[in-house]
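1. Output the structure for:
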Amino acid sequence: MSTVLHPLLKDARAVLFDAGGTLVHPDWLRLARIAECVTGRTFAPEDMRRMLYEVLRGVDRSISEGNNPVAHTQRPGWLFHDMFCALGVDEESCERMSSPMLAEHERHHLWCEMDRQAPAVIAELKRAGLLVGIISNTEDGRARETIEEIVDQFDLLVDSFVVGFRKPDARIFQYALEQLQVAPGEAVYVGDSYGHDVLGAERARLRAILLDPLDIYEGSDCARIH
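-> As a prediction, this is how the structure comes out:
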């Protein structure tokens, strides 16, 4: 992930990021161990990663069509549940995975693998004089835990569970801009979900960049980075 020289940053005063899937990633090995204990199957990190993005793309498609699956996406562990179902795990086994997965998540956040490039990207943006913030959808108000090692680099952290608005609701973007005292046209939002991040940011009149590491959104109408 590198946004430092992206043309959309011209004249920007602030860059806002999604957290999960953008700055931090799941602990694939812990997820695979939980799944193996329940199903007896082994899952490769690269297969889980690709399927997770495919699940997100399905949600994005729903949002693009005017639907917003808020109730489903507020369910704790929904994304991993849907990912394993999409990988061919039966519904009963996916449900049986829920308890050990939530227990492991409570012990230590499952979204805990910092993107290798993120610290350097954030540092470079700060050196360029830009305000840097996070807008994250969570089911439990624990966004800060996911970026604890670099949290002091950010000027703002907005957790949907705390403020009561979730992406793609334009209000959560507007709230962040008000806190930073930045106009919509002066801000860029970077995230890995077309529906939640790109459409939400654009509705709030921010510029948006889609993080698309697997080229799933090739041919889309938005700016993309890998």
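
2. C-alpha only now, for contacts and for neighbours.
-> Noted.

3. Have a look at this structure and report its longest helix.
-> helix 45-64 (DSSP state H).

4. For that one, which outside residues touch it?
-> 28-29, 32, 68-69, 79-80, 82-84, 86-87, 193-196, 199, 214, 216 (Cα atoms under 8 Å, 6 or more residues apart in numbering).

5. Now do the buried residues in the helix or strand following it.
-> The first helix or strand that comes after helix 45-64 along the chain, using DSSP states H and E, is helix 70-73. Using 16 or more other Cα atoms under 10 Å as the test for burial, helix 70-73 gives Thr73.

6. In helices, which of the contacts of helix 45-64 fall?
-> Trp28, Leu29, Ala32, Leu79, Phe80, Asp82, Met83, Phe84, Ala86.

7. What is the neighbour count of the residue nearest to the fifth one when sequence neighbours are not counted?
-> With Cα to Cα, 6 or more residues apart in numbering as the criterion, Phe80 has its nearest non-adjacent residue at 7.4 Å, and that residue is Leu52. For Leu52, the tally of surrounding residues (other Cα atoms under 10 Å) stands at 21.

8. secondary structure class for Leu210?
-> strand (DSSP: H, G, I helix; E, B strand; the rest coil).

9. What of Pro100?
-> Pro100 - assigned by three-state DSSP - is helix.

10. One more sequence to fold, the one below, so I can look at both together:
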Amino acid sequence: MEPRHIKGVLFDAFGTLCHIESPRLPYRLIMKRWEKGAADCYQAIMTRDVSLAEFAGEAGLSHEEAAFLEAHVAEETNSMRLFTEVPQTLQALRGHGLKIAVVSNLAKPYGAPFLKLLPFEPDVRAFSYEVGARKPEASIYRYAWEGLGCAPSELIMVGDSLQNDYQVPHELGLHALWLDREGSSLQSEDGHVIHSLQGVLGYLGFD
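-> Prediction:
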């Protein structure tokens, strides 16, 4: 692969570009109370453009319980931080003329706070609650590459989930890099493993 063939990079959000310093897991109680079970609830949370309060109501939670959970969401969103190398890496990629997209499984309350963290607005955002599909469903990746006006072979997907950000994108014809921040891998994915987001620059020959 030569860098001139790559026109854009698709990034996962949480665990890749940013992290939550004070996790509270506010949706956990809703999932416990959801009549159709946790798996159905998770799918709904990730693929419906609905507030936490509305989901809490559907799950039968009281107004007091919903307010408690919304306070936990506020704690989480207020503690969201970019990883230290992210702004410089994103700016460098844009400086080389690459398009940037974010492809992420998100509940609605996290979308706007996440965008505020970024040094610039991505060219495309494929947030699951807006797209109506979540990774590893093919349609969310397709939404991103069509939005960028690129073929899958002209793009790289980067993220910390081996299945969602490496294996499935690769099957769909994208280039892919698995971000293993913990260094737990043994470089088994054909060498397509990086341990910092700056590894994207090295992979493309930009450093």
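
11. Just to confirm, what residue in structure 2 is aligned with the residue nearest to Phe80 of structure 1?
-> Under the alignment (TM-score structural alignment), Leu52 of structure 1 pairs with nothing in structure 2.

12. With Leu9 of structure 1 as the reference, measure out to Leu52 of structure 1.
-> Noted for Leu52 of structure 1: a distance of 29 Å to Leu9 of structure 1, by Cα to Cα, to the nearest Å.

13. Just the helices from structure 2, written as ranges.
-> 28-33, 38-47, 52-58, 63-78, 86-95, 111-117, 128-131, 138-148, 168-171, 199-203.

14. so of those helices, which one's packed in deepest?
-> helix 128-131 (a mean of 22; mean count of other Cα atoms under 10 Å).

15. so how far is that one from its chain's centroid?
-> The chain centre lies 11 Å from the centre of helix 128-131 of structure 2; the measure is Cα atoms, centre = their mean, to the nearest Å.

16. now swap in stretch 162-170 of structure 1 and tell me
-> 13 Å.

17. what stretch of structure 2 does it fall on?
-> Residue span in structure 2 matched to stretch 162-170 of structure 1, by TM-score structural alignment: 130-138.

18. cool, stretch 193-201 of structure 1 as well?
-> Against structure 2, stretch 193-201 of structure 1 falls on residues 161-169 (TM-score structural alignment).

19. got a list of contacts for that stretch?
-> Asp12, Lys135, Pro136, Tyr141, Met157, Val158, Gly159, His175, Ala176, Leu177, Trp178, Leu179.

20. Compile the residues you listed into CSV and extend it with columns for distance to Leu201 of structure 2.
-> Formatted as CSV, the contacts of stretch 161-169 of structure 2 follow (distance: Cα to Cα, whole Å):
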residue, distance to Leu201 of structure 2
Asp12, 16
Lys135, 24
Pro136, 25
Tyr141, 22
Met157, 13
Val158, 12
Gly159, 14
His175, 14
Ala176, 13
Leu177, 11
Trp178, 14
Leu179, 13
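
21. can you name the two of those residues that are farthest apart?
-> Using Cα to Cα, the two most remote members of the contacts of stretch 161-169 of structure 2 are Tyr141 and Leu179, lying 17.6 Å apart.

22. Give me the distance between the aligned partner of Leu93 of structure 2 in structure 1 and Phe80 of structure 1.
-> In structure 1, the residue paired with Leu93 of structure 2 according to TM-score structural alignment is Leu125. The gap separating Leu125 of structure 1 from Phe80 of structure 1 is 32 Å, by Cα to Cα.

23. can you check Tyr189 of structure 1 too?
-> 25 Å.

24. chain center to the match of stretch 193-201 of structure 1: distance?
-> 12 Å.

25. Could you do stretch 149-157 of structure 2 as well?
-> On Cα atoms, centre = their mean, the centre of stretch 149-157 of structure 2 falls 17 Å from the chain's centre.

26. Check stretch 114-134 of structure 1 too.
-> Centre-to-centre, stretch 114-134 of structure 1 and its host chain are 16 Å apart (Cα atoms, centre = their mean).

27. Do me a favour and get the end-to-end distance for it?
-> End-to-end for stretch 114-134 of structure 1, by Cα to Cα: 14 Å.
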